[in-house]
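> Pasting the sequence and the predicted coordinates here, then a few questions.
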Amino acid sequence: MKTLVTLIFLYVASCSIYGQELLKVKKVSFKGNSAIRSSRLEEELTIKTSGKNGERFFNREADRFTMPLYEDNKERIKYAYQKEGFLNVTFDEPKIKVTPGKRVKITYNINEGEPVKLEKVTYTVDSIDSFQQFFSKKTQRKIRLQSQLKVNKPFRDDWFFADQAFINEELNNMGYAYARVNHKLTVDTLKNEAYLKWIIKKDKLTYFGDIAVEGNERVPTKNIVKQLQFEPGDVWSKYEIDESQKQIYNLGMFRVASIKTLITDDKPDTLSTLVVLKEAPRLTSRFGVGYGSEDKFRVFGDVQYLSVITKTGRVNLFAKHSALEPYNFQLNFIQPAVIFSFNSLNINPYFMKQHEPAYRVTRQGLNLTLLQHFTERFNSSVNFYLEEVNSDSVLVTSQARDTQYNQSSSYSKSGVAIGFVFSNGTPRLDPVTGYSLAVNIKRNGTIIEESVPFYRSLVEYKKYLGISQGVTLAFKGKMGLAFMSRSDDLVPVEERFYAGGGYSVRGWSRAQLGPKDDNGQPLGGNSLLEGSAEWRYLISPKIVLVLFGDAGNVWQNSFDYRLNDLHYSAGFGIRFKTPIGPVGLDFARPVFEKNNTWQIHFNIGNPF
């Protein structure tokens, strides 16, 4: 009653003072909500809020306050809580305040109550088989571990629907294409307990039948069938279909690859499969120009031609010019499915010139790389390489002991590099959750006897934590190690580690952090350590505000990591979301340093 009187008084007062015109809503806030954050509740509201400045400068029109508007949004908040398992949520009288600017501030006072918790989960299969009798021990364990609904935890609608789809997919992977997963849910409102019974109708076991392929013109059907993970007569599996579709895309020959199971109303136990394809154009090209804080003006071109030498081989010709790479020519021949369906062979002759702050070299060579695409998350590579390096001896300076490369302006390299990358960050171009781990190990001097013998390894770890809607914490750690196998000299200049720059320790220019010679020329080193932390806040659907701190350094000697010798920087940035990932500017300056001049870094994509 008191709330109603307050609302009526507010309405009458506003009408009398402002000429029958209702007051506009400036702000909506919440009190008493601990289970659901305020930003999440705001997403449920239909109330449009804005101050006078927002209307004047950003054209944000606020809603006018009415009782039906308040009640409708209260029901929306209540429904949001019910989906989270809070069936007994109630509301105290709202706090309503008229600001001096003639706007209304509304505060919803929420009593969340106790959530309904899951007390027990049971399964029946065709009203006869139990969970233990029907599912293998491996599948039982998988369902228990991956089910989102847990005993003694709140019963959430999202978790329920996710588990229902998950169990149904497991049945599909076992060969039950017609399986259905129903349920019976009993809720004790006095004890706030829920009892869930999954009622599974598995129906008949099904098998793969005839396989038809359509839409392929250049690529022979036998090459496509080779990518399939199943054959006629195998037990039907949705997982095998999904994996087969990925393997067909890995050929790089198709814009569309769809695998359909032909299911009819009479429910046959043998299911025909149709592979529908749309081939990519045989000749494609990409060209671009741009400007960066490190590579200045740049221009590139990339031309691809499909079905070269073999029906599934492809060739890429890449050319680039920038301040860091006056020229870079790369020819790539890629043959997918060279041994197994998940791997490919890459033959890459190249010719390039590099103008780095620490050195200038011309490199020409050949890479022979075997790539293994095990899953979307895990990839590995084995690379055999031969390379000739010509150095500008004027710019290639180092320690006095590093005489081997001062006396000679050219040398050969050969060896093998092994690497792998695991990444489950999502979304892929701008992760808000997950992590990635990349490892690369290089051994030079294994193919040509007189080649410069050294080892080089680099490990990089990234972690992403979604704190709340639009707020992400990102972390990066990087560690590098290199050493000569027959001396304690520095490795060749282009193989050393350097720190500083937009994708390294911001606040320093490219390669300017670490040891230098008497002329201020970066030397690089055999040991590298870097770490970064970023706080990313989405201030609009397309704009991200970033606060960050970086740390790192390079040391000349191998196995020489001195934590008390790390350098630190801090700064802020703004990123714009685009279809190809974030693009933005970072402003950083060193801390605890005499020279703490601000540096501006332009980045395409997140620095990590």
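That came through fine. All figures in this text were calculated on a predicted structure; none of them were measured in a lab.
> C-alpha from now on. contacts and neighbour counts both.
Will do.
> quick one: contacts for Thr90?
Thr90 is in contact with Lys78, Ile110, Asn111, Glu112, Gly113, counting by C-alpha atoms under 8 Å, 6 or more residues apart in numbering.
> so the fourth one sits right up against Gly32, yeah?
Yes. Taking C-alpha atoms under 8 Å as the contact criterion, Glu112 and Gly32 are neighbours in contact, 7.3 Å apart.
> Compare neighbour counts for those two and give me the winner.
When neighbours are counted by other C-alpha atoms under 10 Å, Glu112 comes out ahead of the other of Glu112 and Gly32, with 20 against 14.
> Check it against this one:
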Amino acid sequence: MLFPLKLYSATLELSPSVKGCIDESLIKQIEEQSKKVCSFSDCKENLKILLNHLGYSVEVQGNRLLINDYRLIKKVRFIGLPKELLPVKKTVTLMAEGKLIDSVNLENIKQILRLKLHSFGYSEPNLSLTLKREHCGYVLLVKVESGYRLVVKEISVVAPNPFKELALSLFSPLKGRAVNYVTLREIEEKLEEELSKRGYYNGRVSISVIPEKVSSFSLEKVKPVSLFIKVEPGKLYKVRFKGNKHFDSGKLESLTTFKRARSVDEFELENSKRKIEEFYRNNGFPFVKVSYSVIEKGSTAIITFTVEEGVKVVVRRVECKGFNLEEKRLKALLGKPFNYEKVKEILSEIKALLKEKGYLSPSVSYEVDRGGDLRILVRKGPIYRVVSVSIFGDRLSCFKVPHLPLPLTYKLKKRITDSIYRCYSKKGYPDVKVDLEEELISSSPSYRDYKLILKVSPGQFYRFCYVLVRGLKRTKLYTVKNLIIIEPGEVYSREKITKQYSKLLDSRLFSSIRISEVKGEGCFSQVIDLKEGALFRAKGFVGYGTDSGYVLNGLVSSTSPFGMGVKYFLFGNYRQKEGYDAVFKLLKPAFPFKDYDVSYSIVKKEQIYESFKFDRVYYDFSIHRKASRSFSQEFSFKISRSKLKDTSIRDKKLTLERKFSYTQLYDKRDNVSNPKRGFLSKTVISLSGLLLGGNTSYYLIEERFNYLYSFGRSVLSFRFGAGAITSLEGKKVPVEDRFFLGGAESVRGYKYGTISPVDEKGNFVGGRAYGLFSLELRHPLKGNLEGALFYDSGEVFPSPQDFRLSGWYSSVGVGLRYITPVGPLRVDYGYKLKKVSSQGRGRFHISFGFPF
């Protein structure tokens, strides 16, 4: 079988044993890319390296590339594996099956099996791993000759009387059973722990497995052994305390480290002394002194800690000399017992702040007196400055000399080196090295002036070589070509690989994405392994909301069922008091251009308001562009038909609307489902009618802005929203297209959709302008439970000209949220600050997701 590749006059040839073992799609991709790759590299050598990485054994014979083997382990078979090792069978299979033959991996498998056999008492097992060639790969034969098994026949214990009975009770159940070294170690640990609990901190337990002398072994391949257990408890240590007036001995003994370390020596004695002193200093006794003595009496040793507590100090006054620290940090210490840990935190904070400003050798200490005066003493020392920079080897002129002088700090050095790394790695030099040296130029008591010497070693220049896509089963490769943004011949950049991964992930077509790179001669080849999303997937949700009533929604999706790289969605959402939505949507990512996604939706919708309801069917064609990680845009054209019913509102009952909309989203939040910081801005501009046709004519502009600020464990969330509709050609804006507020997602405490202008009959008819403001403080309570305090305010106006900032409907309230991976289950109670005659003073809202 011969594949003529455009490697000038080279060909790719398969030996008979591997015919049909190489994916024709890979051959086609290689053939398409070879001409470009050959223009800047030794394409034959790079292809050989790439194919070797994929498991193909390749030889270069002049102008021929001969593939003579495919070194993939297709299957693992076990011979003679004992039943005790059946759980390990799965581990070995995962390690080997579907993997390329790797001697290190095979040796690891051997070691795992050998260790497991040994732990189950198998003596001198014999293991062999054999590779048997089959068509398109190998079978790994794992043969286990377990050898003789050690079985416990006798147990001997040498121990003092208090522990002999305990040791026998722990080890006796092992008699007649196979030796299990894991179990032996667990019992040994348990016995040593018991020694420590009883005060024998230096106690030791040793276990010996001694084979018995027998003339011959049974047919069952069993070797009898004796367990010899020796318990050496050592001395019994008793801990005593003197001078501890404010804390009981039991509390102080819990601070000692003997029990945890299972040892008493000079190190643990000093360690225990330090722990006790730290405890006192953190509880108001800065002048504490602790000493210890050890008196041995036969088999008992008494450890006595003598505590000189000193006076208890409550901090009455704090001052910081030599540094302007935030007053609130100092006030936090006032009126409280002296706490060394908190003082140490402040000292460390001051040191860090000084080092950020270039004071690299500060002296920071404290003094405290018995009256409660605490003084923090700061000597800044000289400031370290960068006054000049010399750079060598920067062939790309990546380094820009900053405005000097600058404080010499770790952050400055890191910023300089990182900027050079980023610049070179973007331009094809991933192996760049930057050495930074400091040279002292001049010094005085108040400053140290340095020269930075930067030496750049760019390393080799690389391009992207072959870019191969594997793993597609249903999807035709050409239908997702636009998702591949890495091109052969481009300058190599790790940033481009990250963008490639994000592009594939954002497409929502794949359940698994893995990009591996193969380093060749002057270029990197990329192997993109993809696993398509489910052909059919369904999920649903049942819940209850006070505004919406019972809620039932479901989603059915399918990924590329016809091989065209299209995602299909069928979504249904039923809300007892608000209506329903039924949506069928097709999404084609990276079409017609790489930076755009196209979608087409058909929607059937019923919406129930207090004074009316309407049915609508619309067809939506949208183009979505993700300009950056945070910024996205959407252009859509929508044709809809709606029917107004169950109302006495005097308005058009049937409406045909053609509308063009532009939406832009700028999302800098740290998390989509449970954000803690950042901001979100959403802008919508729509035009209905005019040249588009239909019997509506207006334009709409709406802005929603959300800002989150975290401090400590709390989050403060702020929301602002405003919108305006201006009618055109003298046509009224349909009531179903107007603005309404009130309910769980806008102004809580008010019934859904009841913040609205009314007509002469008292019907809520919506408005052509609105304003909305909210403030919410969220704080975690326990586990996944979170509490909230909020203030909401909003108003809907008949027209944009009526907009004003007074007389808005407002509410305050409290809420609870139960946080889940996809958002919170939310219960809020809003109390009206502006009365509504037909509603009570407050209202509960049960909903899902954050209100903003």
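Perfect, thanks for sending it. Quick caveat, the model's predicted, so the values are computed rather than measured.
> how much space between the residue most central in space within the first structure and Glu243 of the first structure?
Among the residues of the first structure, Arg428 comes closest to the average C-alpha position under C-alpha atoms, centre = their mean, at 2.9 Å. Separation of Arg428 of the first structure from Glu243 of the first structure (C-alpha to C-alpha, to the nearest Å) stands at 19 Å.
> Which element, helix or strand, includes Val219 of the first structure?
For Val219 of the first structure, there is no enclosing helix or strand under DSSP states H and E.
> now for it: what does it line up with in the second structure?
Superposed on the second structure with TM-score structural alignment, Val219 of the first structure falls opposite Thr475.
> With Thr426 of the first structure instead?
For Thr426 of the first structure, the aligned position in the second structure is Asp670, judged by TM-score structural alignment.
> A helix includes its match, no?
No. Asp670 of the second structure: not assigned to a helix; according to DSSP: H, G, I helix; E, B strand; the rest coil it is coil.
> Give me the neighbour count for it.
For Asp670 of the second structure, using other C-alpha under 10 Å, the count is 13.
> for Gly565 of the second structure, same thing?
Gly565 of the second structure has 25 nearby residues by other C-alpha under 10 Å.
> same thing with Tyr70 of the second structure?
When counting by other C-alpha under 10 Å, one arrives at 26 neighbours for Tyr70 of the second structure.
> Let me see the contact set for the closest residue to it other than its chain neighbours.
Leaving out its chain neighbours, the residue that sits closest to Tyr70 of the second structure by C-alpha to C-alpha, 6 or more residues apart in numbering is Tyr56, at 4.5 Å. Each residue near Tyr56 of the second structure by C-alpha under 8 Å, 6+ apart is listed here: Ile67, Asn68, Asp69, Tyr70, Arg71.
> Next: Gln330 of the first structure.
Contact analysis of Gln330 of the first structure by C-alpha under 8 Å, 6+ apart lists Asn316, Leu317, Phe318, Ala319, Asn348, Pro349, Tyr350, Phe351.
> Can you classify Cys15 of the first structure by secondary structure?
Look at Cys15 of the first structure: counting by three-state DSSP, its state is helix.
> Quick check: Glu192 of the second structure touching Arg204?
Yes. Judged on C-alpha under 8 Å, Glu192 of the second structure makes contact with Arg204 at a distance of 6.5 Å.
> which residues are in contact with both of these two?
Counting by C-alpha under 8 Å, 6+ apart, nothing touches both Glu192 of the second structure and Arg204.
> which residues in the second structure form helices?
Taking DSSP state H, the helices of the second structure run over residues 24-38, 43-53, 86-96, 103-119, 161-171, 181-197, 249-253, 258-261, 266-281, 327-331, 340-356, 410-426, 494-506.
> what does stretch 473-482 of the first structure correspond to over in the second structure?
Under TM-score structural alignment, stretch 473-482 of the first structure corresponds to residues 716-725 of the second structure.
> The matching stretch vs the first structure - mean distance after superposition?
Per the superposition on the first structure, stretch 716-725 of the second structure and its aligned residues are separated by 1.4 Å on average (mean C-alpha distance after the TM-score superposition for the first structure).
> I'd say Lys153 of the first structure and Lys117 touch.
Yes. Shown here, Lys153 of the first structure and Lys117 form a contact pair, counting by C-alpha under 8 Å, at 5.2 Å.
> Which residue of the two possesses the greater neighbour count?
More crowded of Lys153 of the first structure and Lys117, by other C-alpha under 10 Å: Lys117, with 23 against 15.
> mind listing what that one touches?
Neighbouring residues of Lys117 of the first structure by C-alpha under 8 Å, 6+ apart: Gly85, Val151, Asn152, Lys153, Pro154, Phe155, Asn192, Glu193, Ala194.
> any idea how far Asn192 of the first structure is from it?
The value you get for Lys117 of the first structure to Asn192 of the first structure, if C-alpha to C-alpha is used, is 6 Å.
> before we move on, what about Glu231 of the first structure?
50 Å.
> Compare those two and say which is more crowded by neighbours.
With neighbours defined as other C-alpha under 10 Å, Glu231 of the first structure and Asn192 compare such that Asn192 has more, 19 against 15.
> Measure how buried the residue lying closest to the more buried one once chain neighbours are set aside is and give me the count.
Of all residues not flanking Asn192 of the first structure in the chain, Val116 sits nearest, at 4.4 Å (C-alpha to C-alpha, 6+ apart). Using other C-alpha under 10 Å, the number of residues around Val116 of the first structure comes to 25.
> Identify the residues contacting Val116 of the first structure.
Shown in contact with Val116 of the first structure (C-alpha under 8 Å, 6+ apart): Gly85, Phe86, Leu87, Pro154, Phe155, Val187, Thr189, Asn192, Glu193, Ala194.
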